[in-house]
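Student: coords below, sequence missing:
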């Protein structure tokens, strides 16, 4: 159930808020709240407009994720965090290989989540004053008729150029980054870092899986 909730939270957030059919607009990366809403809307519009391509090849969802979402994800920061205790002793080459594999893994994970979207909606909480904040939380609620609402919290970091990027998601108080760090820790301990990087790359190379609603 936890995995289902987290996947739904990722996919539904990425697919968006207003369901408008407006043309793509420049993303205001200087405001984390506006950025999240804009990226969500544009991803949803892309999902709709490119549906024939998705129907012909489900892996086209990876293209949408690559082009619409990944520019706004701080995958390097998240990837190094996900290495946990192993980052300290890893070589520079191993750290870069891990980050690259983690990025590819995120693309496939997000693409899988997009393919699970049906007709849910997103409600964004009002923006808060940022002041000199370097890390903010954007709160949203996923509304799915006939099911309990899902409360989601996105964590974003301010970059050196004053833009904002997302690095973590919490669904009902549970952090994806924290859960992945714990999961990866055991697998790296069991297989070694280099072998685990290969495993991540193999997972990332898998075709997009379209999950059918189970009604639970």
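Tutor: That came through fine. Since the structure is predicted, the reported quantities are computational estimates derived from the model, not experimental observations.

Student: use CA for all of it now, contacts and neighbours both
Tutor: Fine.

Student: doesn't residue 148 fall inside a helix?
Tutor: No - the assignment for residue 148, made by DSSP: H, G, I helix; E, B strand; the rest coil, is coil rather than a helix.

Student: also this one, for the comparison:
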């Protein structure tokens, strides 16, 4: 039921996820995105991600779903530059993270990322020129974590969207580590789903992975 609600919300108005961490991304023109100044500011980083997401939607929407594989691939590359999927997946696994093998950990991260990108991508296709605005822009100064708040508005409704970002120690750039949509915390929601699946399959992670998508 919870999973169905998440998918419905994503289909309605999501500009995420996910993800939920996350890599070096080529742009739509194939040129490599370098560590630009916007990566040093969480608000500018979310702005840039949103801008590039909308570009991808515009490119693929007219032929969707015939081009779904290429569309998901572009989303996966883009989100990899802004989201720390490894961190998010660790949070989702919770206490089980340290009790599984590195290979199992990698397998779950891969299937988790794939599922998130595909659900997110299908939801994004519902986008139809709604207004997307950051509503809490502020000075970052010495902060190491921050919540960036967006509002997605259409003619009748407003959907609050919050990104939690952490500042990386290695290069001082910001990455998304959680998303809350309309008050639903995606990391906690998927974490509950993971724990329930582990209980259902008596701790058999391989079965959890097979059943995740």
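Tutor: Cool, the structure landed. The structure presented is a predicted model; accordingly, all values stated were derived computationally and were not measured.

Student: what about the longest helix in the first structure?
Tutor: Of all the segments assigned as helix in the first structure under DSSP state H, the longest by residue count is helix 92-114.

Student: counting contacts, what elements does that one pack onto?
Tutor: Contacting helix 92-114 of the first structure under the criterion 3 or more Cα pairs under 8 Å, 6 or more residues apart in numbering; DSSP states H and E are the following elements: helix 2-15, helix 60-64, helix 75-82, helix 193-204.

Student: Just confirm residue 176 of the second structure is within a strand.
Tutor: Yes - if the criterion is three-state DSSP, then residue 176 of the second structure is within a strand.

Student: What does it correspond to in the first structure?
Tutor: The pairwise alignment with the first structure assigns residue 176 of the second structure to residue 166, based on TM-score structural alignment.

Student: Tell me which helix or strand the closest residue to its match other than its chain neighbours sits in.
Tutor: Among residues not flanking residue 166 of the first structure along the chain, residue 156 sits closest, at 4.1 Å (Cα to Cα, 6 or more residues apart in numbering). Using DSSP states H and E, the element containing residue 156 of the first structure is strand 150-158.

Student: which other helices and strands contact that strand?
Tutor: Taking 3+ Cα pairs under 8 Å, 6+ apart as contact, the helices and strands that strand 150-158 of the first structure lies on are helix 2-15, strand 135-143, strand 164-171.

Student: ok, now with 7 Å
Tutor: Counting contacts by 3 or more Cα pairs under 7 Å, 6 or more residues apart in numbering; DSSP states H and E, strand 150-158 of the first structure packs against strand 135-143, strand 164-171.

Student: which part of the second structure lines up with the longest one?
Tutor: Strand 135-143 of the first structure corresponds to residues 145-153 in the second structure, going by TM-score structural alignment.

Student: how close does the matching stretch sit to the first structure?
Tutor: Compared with the first structure after fitting, stretch 145-153 of the second structure deviates on average by 0.7 Å (mean Cα distance after the TM-score superposition for the first structure).

Student: do the same with stretch 104-121 of the second structure
Tutor: Mean deviation of stretch 104-121 of the second structure relative to the first structure after superposition (mean Cα distance after the TM-score superposition for the first structure): 1.7 Å.

Student: Which of the three states applies to the residue lying farthest from the centre of the first structure?
Tutor: Among residues of the first structure, the one most distant from the C-alpha centroid is residue 89; the distance is 27.3 Å, by Cα atoms, centre = their mean. Taking three-state DSSP as the rule, one finds residue 89 of the first structure in the coil state.

Student: ok, back up a step: turn the helices and strands packed on strand 150-158 of the first structure into JSON lines, including mean neighbour count and distance to residue 120 of the first structure.
Tutor: Output for those, formatted as JSON lines (neighbours: other Cα atoms under 10 Å; distance: least, Cα to Cα, whole Å):
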{"stretch": "strand 135-143", "mean neighbour count": "19", "distance to residue 120 of the first structure": "6"}
{"stretch": "strand 164-171", "mean neighbour count": "23", "distance to residue 120 of the first structure": "16"}
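
Student: Let's have those strands in TSV, adding distance to residue 38 of the first structure.
Tutor: Compiled in TSV, these are given as follows (distance: least, Cα to Cα, whole Å):
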stretch	distance to residue 38 of the first structure
strand 135-143	13
strand 164-171	13
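
Student: ok so, going back, just send the helices and strands packed on helix 92-114 of the first structure back as CSV, with mean neighbour count and distance to residue 141 of the first structure too.
Tutor: CSV is the format used below for those (neighbours: other Cα under 10 Å; distance: least, Cα to Cα, whole Å):
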stretch, mean neighbour count, distance to residue 141 of the first structure
helix 2-15, 21, 9
helix 60-64, 21, 23
helix 75-82, 20, 23
helix 193-204, 17, 29
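
Student: To residue 122 of the first structure, which of the ones you listed lies closest?
Tutor: helix 2-15 (6.8 Å; Cα to Cα).

Student: Can you name the next helix or strand after that closest one?
Tutor: Of the helices and strands lying after helix 2-15 of the first structure in sequence (DSSP H and E), the nearest is helix 32-49.

Student: So which of the helices and strands packed on strand 150-158 of the first structure is nearest residue 93 of the first structure?
Tutor: Taking Cα to Cα as the criterion, strand 164-171 is the member of these that comes nearest to residue 93 of the first structure, at 22.1 Å.
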